[in-house]
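Peer 1: got a predicted model here, sequence first, then my questions.
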Amino acid sequence: MSGFSVYLGEEADWSYIQSMIHLGYDTLFTSLQIPEESDEVKLQYFKELLHQLQEAPVTLIIDANPSLLNHTFYQLLSFYSNGNVVIRIDHSTSIDVINQLTQAGLSCCLNASTLTETLLTQLKQQVDHFHKIVYCHNYYPRPNTGLSQSFVQAQNTLIRHYNPEAMIYGFISGTKKRGPLYKGLPTLENMRHAHPIYSAQMLIDTGVNHVIVGDIQLQRKYAQQLIQAVVERHFTLRCKVASTDLQVQTLLQMTHQVRIDSPEKVFRSHNARQSINQSIPPAHTTTRTRGMITVDNERNGRYQGELQLIKQPLPAHPNVNCIGEIIEEDIALLDCLSGNDTFSFELNT
C-alpha cells in the first residue's frame, strides 16, 4: 500500500531504508533512467541495493529502458530472491517486451499516465498474462507539469474497465527533495507542496491504491503518520491543548473512532462519552473555528463528554468547551477522515 524511493546517483542511506521498511513500507521504487546519474555509478549502487535487500521482502519497482533487458540484467535480478520484482517500462512499450518480462517471472509495470483505450485493448488481446500487468503514474519534477486529479481519475477508470483488480501506483512529494530542481516529485500538481497524508488521500480518491514517496526522503514523523493513515486508517493529529481538566485529559489520551453518521460541520467521536465518569464544568465556551477540538460540558446532559473535531466554523455555545486545536499543518487531515476511521492526539509543544 505504501512505498518510498531510492535513487542510484549516490550511496544509499541504509538507515533510512531500514527505518521505512521497519515502519511497514512494502514497496521500493528506483530508476536506472535518471539522465543526471552516471551509468557506471548507477549499476554499482544498484548491485549494492539488491544485496542489501536480500533480507527485506519488499516489492522492488525498477524503472528501466527495454535495452537493459538482457541475460546479464536478468541474472543480476536473480540474486534478489526474497521479494517481488517489477520492471516499469515507460518508453518503447511493446507486446514482445511485456511477454518477455512475464515469461522471465517478473511483473511488468506500464505508465498509467499515458495509456490509451486502443493500447489497453491490444494488450488484453495479445499479452499472455494481462492481469499481471501493474500500472504506475509518472512523477513530475518540474513545477506546473504535474497532472490534474480529474485526469488521473479518468485514467484509473479506463485501466479498471479492462482490469478491475489492477494495482495502480502514484507518487507524492517527500521532505528531502531530489535534484536538479528540488521542487518535489508528485503525480498531482496541486499536491506538490501539500501535507503527505493529504496528498496520499487525494491520490487514493482518484483510484490509486499504492502511494509512493517520490523524493529522496520523508521525515520520520510524516512517515509514521502516512503509514498509519494509508494502511490502518488511523490519523495522529498534533494539537495544542487549552484545558487542564482531568476528564478532558483522559479524552485527549484516548484513541477515538469517527462516527459513521458524523454531520457536515463536525466529526463526532463514537466512543468519547462512555469514558466520562465525572462532571465537566463549562470553560472556554468560545467560537469554534476549523481545526478546534471541543467537548460538551455538564450543561448538555447526557451528551456530556461528546468530543468533536470542527470542520467548519460554528458559533460559541455555553454547553460546548473548546479544549484545544489541531496545529495548522495538520488541519488538512480533516479532509481525509471518514466514518469508522480512528484518530488520536499528539501534544505539540
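Peer 2: Noted; the coordinates are in hand.

Peer 1: make it CA atoms for all contacts and neighbour counts henceforth
Peer 2: Fine.

Peer 1: burial measure for Arg160, as a count.
Peer 2: Number of residues near Arg160 (other Cα atoms under 10 Å) recorded here: 15.

Peer 1: ok, structure two:
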Amino acid sequence: MKTGISIYFSSGMEKNETLIKKAVKNGVTYAFTSLHIPEETGVDYGRSIRQLLDCCREEKLNLIADVGPETYEKLGVASMEELKSLGITHVRLDYGFSPREVVEISKHFYVVFNASTIMEEELLEWKQCGADFTKFAACHNFYPKQFTALSLRQVREINNRLKYLGFTTMAFVPGNLTLRGPLFEGLPTVEDHRSRMDEVAYNMLELSMEGGCDVVLVGDVDIREKDWEAVKCISQGYVELRTDLLPGYEFVRDQIHHDRPDSSEYLFRSQESRLYQQVIEAEERENGMPIRKAGSISISNKKYLRYMGELEIARVDLPMDERLNVIGQIKEKDMKYLTYVQKGFGVKLILD
C-alpha cells in the first residue's frame, strides 16, 4: 500500500528534512503540505517552500500542495504552470477555480479535491469540460476537533462511489509523537482512530483494506520509532505477526508469505509455501483437539497430496484435519491484523 506524511513549515526546515529522509527510508512515497493554514505565521514562504521542494524532489516524493489563488504571490510565481517547475506533483485546490481552469490544471498536475464535500454537479462540470478522472485524486480532510471526524463506514461509502468513477482515494491517520497544534488532539479522517494513536500501522491498514483508500498519510508531524518500522512493513506490502512456533518448523519464520489474490474469509493461504522442497510427515495428535483456533498456523502434510507444504493461518475457528499439522499460534495482540491481511498482502512470522 502507499503511505505518506504531512509537512508543516512551522516545524522548521531542519526538522522537515530529517522527517522526509526518515519517511523515505521507511517506504513513504507521498507528502502533504499546506500553503495557507492560518497557524503558519512568521514563515518566509517563498524560501521555505523552495527548500522543501528541493528536498522532496531529491528524495523522489510525490508532494501534494494545498494551494489557492494567493499561492502565486507567496511563492513569487506568475502562474500555476510555474509550480510544476518547482517540483509539486499534486495540487489540492482551494476555492476560486472554475471547472475549465481545474481541468486545464489537471493537464499539468494531479488535481486533489475534498472527497468528503465534493458535489455531483462539480464532477459533472469537470466531465463536461473534458476531465480525465485518472488525473484526479479524492482526499478526505483530517479533523483537529474531537468528534468531528468521519466514521469508517462513511469513508468506505464515499470511496466506493469515487473509485467506481476512476478516482484515486486518500485519507489521514493521526500521529503519536509530535502532534499538530493548535489543539494537539490528533489529525484523523476517522474519529475512532483518534483514540488509537498508538496503532498507526493498523489504522493505515484499516483505511486501506476496509476504507478503500489508495494512499494513507499521517496527518500529524511525527510518529514513534516502532511505528516507523511498522509503516515500512506495510509500505512494502506486509505486516509482522508475533508468533509461537513448534520446534522443527522455524523455516516458515522470518520470510514474507503473501495471501492468495482470491482471498478466503476462513484462512490466509501462503502463495510461497508450496515451493518448500521437503516432505511434511503427518503428526499424531494425542489430545484430539476438535478445532483449530483462530490464529492457529498449520501446514499441509503429505496426506494433502499436491497441497503438501502449504502454510495457512486460520482467521476463524475451524475443524481439525488429519491432513494438517498445527505448528504454531499468532499472539493475541496481533490477531486484529488477520482481517486485513488479504488479496495479495503479506505476513512475516516473527518471534515475540
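Peer 2: Alright, I've got the coordinates. What you see is a predicted model, and the numbers here were worked out from it, not measured in a lab.

Peer 1: would you pull the TM-score for this pair?
Peer 2: The TM-score (TM-score structural alignment, normalised by the length of structure 1) is 0.78; 337 aligned residues with a Cα RMSD of 3.7 Å.

Peer 1: which residues of the stretch 101-250 of structure 2 fall in helices?
Peer 2: Secondary structure of the stretch 101-250 of structure 2 by DSSP state H, counting those that start in this stretch: the helices cover 120-128, 152-164, 200-209, 225-235.

Peer 1: of all these, which lies closest to Tyr45 of structure 2?
Peer 2: Tyr45 of structure 2 lies closest to helix 225-235 among the helices of the stretch 101-250 of structure 2, at 28.7 Å (Cα to Cα).

Peer 1: report the angle between that closest one and helix 200-209.
Peer 2: With axes from the mean of the first three to the mean of the last three Cα atoms, to 10 degrees applied, the angle from helix 225-235 of structure 2 to helix 200-209 works out at 30 degrees.

Peer 1: contacts for helix 225-235 of structure 2?
Peer 2: The contact list for helix 225-235 of structure 2 (Cα atoms under 8 Å, 6 or more residues apart in numbering) reads 1-3, 23, 25-28, 199-201, 205, 239-240.

Peer 1: of the residues you listed, just the buried ones, PyMOL syntax please.
Peer 2: Buried subset of the contacts of helix 225-235 of structure 2, written as a PyMOL selection, criterion 16 or more other Cα atoms under 10 Å:
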select buried, resi 1+2+3+23+26+27+28+199+200+201+205+239+240
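
Peer 1: residue nearest the centroid of structure 1?
Peer 2: Closest to where the C-alpha atoms of structure 1 average out (Cα atoms, centre = their mean) is Ala200, at 3.8 Å.

Peer 1: okay, and the residue lying farthest from the centre of structure 2 sits in which element?
Peer 2: Distance from the centre of structure 2 peaks at Glu286, with 43.9 Å (Cα atoms, centre = their mean). For Glu286 of structure 2, there is no host helix or strand (DSSP states H and E).

Peer 1: how close does it sit to Ala230 of structure 2?
Peer 2: Distance from Glu286 of structure 2 to Ala230 of structure 2, counting by Cα to Cα, to the nearest Å: 38 Å.

Peer 1: what does Thr89 of structure 2 give?
Peer 2: Distance, Thr89 of structure 2 to Ala230 of structure 2, by Cα to Cα: 26 Å.

Peer 1: tell me where the stretch 151-300 of structure 2 has strands.
Peer 2: Counting by DSSP state E, counting those that start in this stretch, the stretch 151-300 of structure 2 has strands at residues 168-173, 215-218, 238-245, 256-258, 267-269, 291-292, 296-300.

Peer 1: what distance do you get for the equivalent of Ala56 of structure 1 over in structure 2 to Ala31 of structure 2?
Peer 2: In structure 2, the residue paired with Ala56 of structure 1 is Glu59, using TM-score structural alignment. Separation of Glu59 of structure 2 from Ala31 of structure 2 (Cα to Cα): 11 Å.

Peer 1: the two: who's more crowded?
Peer 2: The residue with more neighbours, out of Glu59 of structure 2 and Ala31, is Ala31; 23 against 15, by other Cα under 10 Å.

Peer 1: quick one: the more buried one is in a strand?
Peer 2: Yes: if the criterion is DSSP: H, G, I helix; E, B strand; the rest coil, then Ala31 of structure 2 is within a strand.

Peer 1: looking for the alignment partner of it in structure 1.
Peer 2: That one, Ala31 of structure 2, aligns with Leu28 by TM-score structural alignment.

Peer 1: quick one: that match from His195 of structure 1, how far?
Peer 2: Distance from Leu28 of structure 1 to His195 of structure 1, by Cα to Cα: 21 Å.

Peer 1: number of nearby residues for the aligned partner of Phe113 of structure 2 in structure 1?
Peer 2: Aligned counterpart of Phe113 of structure 2 in structure 1: Leu110 (TM-score structural alignment). Leu110 of structure 1 sits with 22 neighbouring residues when counted by other Cα under 10 Å.

Peer 1: OK, contacts around Leu110 of structure 1?
Peer 2: For Leu110 of structure 1, the contacting residues are Arg88, Ile89, Asp90, Thr93, Ile133, Val134, Tyr135, Cys136, by Cα under 8 Å, 6+ apart.
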